[in-house]
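> Okay, here's the prediction I keep looking at, along with the sequence it came from:
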Amino acid sequence: MDLLKESILRLKQEKDAIILAHNYQTADVQDIADFTGDSLELARKAATLDNEIIVFCGVDFMAETAAVLSPEKTVLLPAPDANCPMADMITAGELRVLKERFPEAAVVCYVNTSAEVKAESDVCCTSANAVQVVRSLKEEDILFVPDRNLGRYVARFTDKRILPWEGFCFVHDRITPADVLQARRDHPGAEVLVHPECRPEVIDLADHVFSTSGMIRHVCSTDSREFIIGTEVGILHRMKRDCPGKLCYPLSSGAVCVTMKKTDLSKVHRSLETLKPRVTVPDDIAEGARLAIRRMLDIR
């Protein structure tokens, strides 16, 4: 083990810190993390930790969620400029205007949103539980923000009227049907797994639709051996580690989230050393956001 990793492990132990990493992080960051997962898994983990310090290797809304759920803890975001472009596609002010137009609708917000947007929402969801969350609501009209593709995917499984905002994930939205067809030609017989943030016409061509951790569970548990993976390429490292003997190919080699890649080991080390940059959420915003997140976590 090199000196930088050794120093990170030492600092982590000295300061009672835990490192959480998203499945899209770089391989070396995933390998140094105590827990790697998708948005739902990371939110659940952040809500139950005993450690004094949480180092969040992901993007800004993920660290905000941890800070909202654990306001007494120190939450660090090693790359403070690691933002989520989709989260920036809707503001709390825009959501308030939307709520005025549809006062009878329930507001479901994807966790890929700011704390301010969460505070204006009735309940949060992730790609892993969006269908379940929407089905749990008594309202017939659902304002679904900000991901139009996830909203349209949810609409396939409910009779409720889904009113999606026109946001999107640039990584998944630019995957095309032509990419799927080419991947099938390159790897005949391989299962095609895609993320629900993909366009409807891409989803229609897939064998399965899963969140990132759902993909990992499927690859590890099924008897199939080859898979075409339609999400951010960082997940391939974890699949190789967790599902030995399986062959996983990227649906698109261009499926790279540049902001997820802004975290590196030197930034993790510096963050542990200085306990900065720290992510905090004002109490008035955190209270509303916490309610929406907790409602999601209470749905089983």
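Noted; the coordinates are in hand.
> Every contact and neighbour count from this point should use C-alpha atoms.
Fine.
> OK, contacts around residue 217?
Residues near residue 217 by CA atoms under 8 Å, 6 or more residues apart in numbering: none.
> Oops, could you answer that again for residue 253 instead?
Applying CA under 8 Å, 6+ apart, the residues near residue 253 are residue 233.
> switch the cut-off to 10 Å
179, 230, 231, 232, 233 (CA atoms under 10 Å, 6 or more residues apart in numbering).
> Test my guess that the second one contacts residue 199.
No - contact status for residue 230 versus residue 199: not in contact, 11.2 Å apart, counting by CA atoms under 10 Å.
> Now list whatever residues contact both of the two.
Joint contacts of residue 230 and residue 199 (CA under 10 Å, 6+ apart) are 172, 175.
> Next one for the comparison:
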Amino acid sequence: MASHPAAPVSLPRLDSPLAASVVDSDGRYDGIVPDESWAAEVKRLARERNAVILAHNYQLPEIQDIADYTGDSLGLSRIAAETDADVIIFCGVHFMAETAKILSPEKTVLIPDERAGCSLADSITAEELKEWKSEHPGAVVVSYVNTTADVKAETDICCTSSNAVDVVASIPEDQEILFNPDQFLGAHVRRKTGRANVRVWAGECHVHANINGDELARRAAEDENAELFIHPECGCANSAIYLAGEGTIEPERVHMLSTGEMLTAARKVEESKPSSKVLVATEVGMLHQLRKAAPDVAFEPVNDRASCSYMKLITPAALLRCLIEGSDEVTVDPDVAARARASVERMIAIGNPGGGE
């Protein structure tokens, strides 16, 4: 018998004195000032819905600060699954809310603006992955967690940026691997494992891809004592390893880190080198959490234009609208969710999955 996506729950609208919002010239929900009255109303509405608010590290600072939990998408989804909340409000992009639904099928999952997509997740579709698999029968499919539910369902095992090397290393060395969708993370995995049989899909996050090697080299030369926190998704990742190998940048300055690992490293820098500077190569929203984690360290972006417009669709007005109207709900076909959940659980069984994107 064929299964179908669960029907939307149609949560009742809640009354709120701050209900009015408008759409600005960029198409974002606007018209709400994130002041104390907004924060109090968000908390009140969340209590009425028995909702937990999750915010990804790349969200606007005011969204991060109002959330019950802030972090990477997988870590947040796992936390939400353990709470007694009936409703998950996921302030992030769409595939992240899908992951939360996959891990919490009994909960209602809302995203404050369903238009919040992801260029990396859109780099590969389930149909494209099926075709790739047909060209390489017997290959093991390893998919970055930053993929859609449909792609996860066609995946043997998922990975995060912090455990991608461990996931690939857990697969027999003579086994061909199809790694998708991020080409920069895939190159990092190839380099760390030394495996030639890892085929890499040519996908990318447009924000991370635009943080390039020339920019990194210039900033590193300008601040010769600064540590470098580099996300493996960045276009500058391979350049950083090359420059370190050539001696242009001291190797000990270069740290390839997931978002979760950046926070751990930030605290260590504050303990050992207070009042120092760190150059950060990832989406600029991460700077807010880094500065909170280590306030005595000066964190600066390698590229201050590295801002994800999809992430920034989740505005204070969008969050308030979501809580008042009970929109926009995210559903996943039960069969797809079951297959996708299996690929995530295989990753969790290997360990260290919480370091995130």
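Sure, I can see it. Bear in mind the structure is a predicted one, so any value in this text is a computation, not a measurement.
> hmm, back to that, quick one: which of the contacts of residue 253 of the first structure hold up in the second structure? List them.
Here is what carries over to the second structure from these, by both residues aligned by TM-score structural alignment, their matches' CA atoms under 10 Å: 230, 231, 232, 233.
> What's residue 241 of the first structure aligned with over in the second structure?
Counting by TM-score structural alignment, residue 241 of the first structure corresponds to residue 292 in the second structure.
> next one: residue 147 of the first structure
Match for residue 147 of the first structure (TM-score structural alignment): residue 182.
> circling back to that earlier point, in contact with the match of residue 241 of the first structure, which residues?
Applying CA under 10 Å, 6+ apart, the residues near residue 292 of the second structure are 263, 266, 267.
> Nearest residue to the first one in space, please, no chain neighbours.
Leaving aside its sequence neighbours, residue 263 of the second structure sits nearest to residue 290 (CA to CA, 6 or more residues apart in numbering; 5.9 Å).
> separation between that neighbour and residue 297 of the second structure?
9 Å (CA to CA, to the nearest Å).
> okay, and the common contacts of these two?
266, 267, 278.
> on that earlier part again, list just the nearest of the contacts of residue 253 of the first structure to residue 27 of the first structure.
Nearest to residue 27 of the first structure, judged by CA to CA, of the contacts of residue 253 of the first structure is residue 233 at 10.5 Å.
> Do you have the helices of the stretch 101-250 of the first structure handy? List them.
115-119, 130-135, 148-155, 170-173, 177-186, 200-203, 212-221, 235-242 (DSSP state H, counting those that start in this stretch).
> Need the contact partners of the third one.
By that I understand helix 148-155 of the first structure. 108-110, 126-127, 129-135, 142-145, 160-169, 172-173, 195-200, 203, 209.
> How far does that helix sit from its chain's centre?
Relative to its chain's centre, helix 148-155 of the first structure lies at 16 Å (CA atoms, centre = their mean, to the nearest Å).
> Which helix or strand contains the counterpart of residue 132 of the second structure in the first structure?
Under the alignment by TM-score structural alignment, residue 132 of the second structure pairs with residue 98 in the first structure. Assigning secondary structure by DSSP states H and E places residue 98 of the first structure in helix 92-101.
> Show me what counts as buried in that helix.
92, 95, 99 (16 or more other CA atoms under 10 Å).
> contacting residues for residue 101 of the first structure?
So residue 101 of the first structure contacts residue 95 (CA under 10 Å, 6+ apart).
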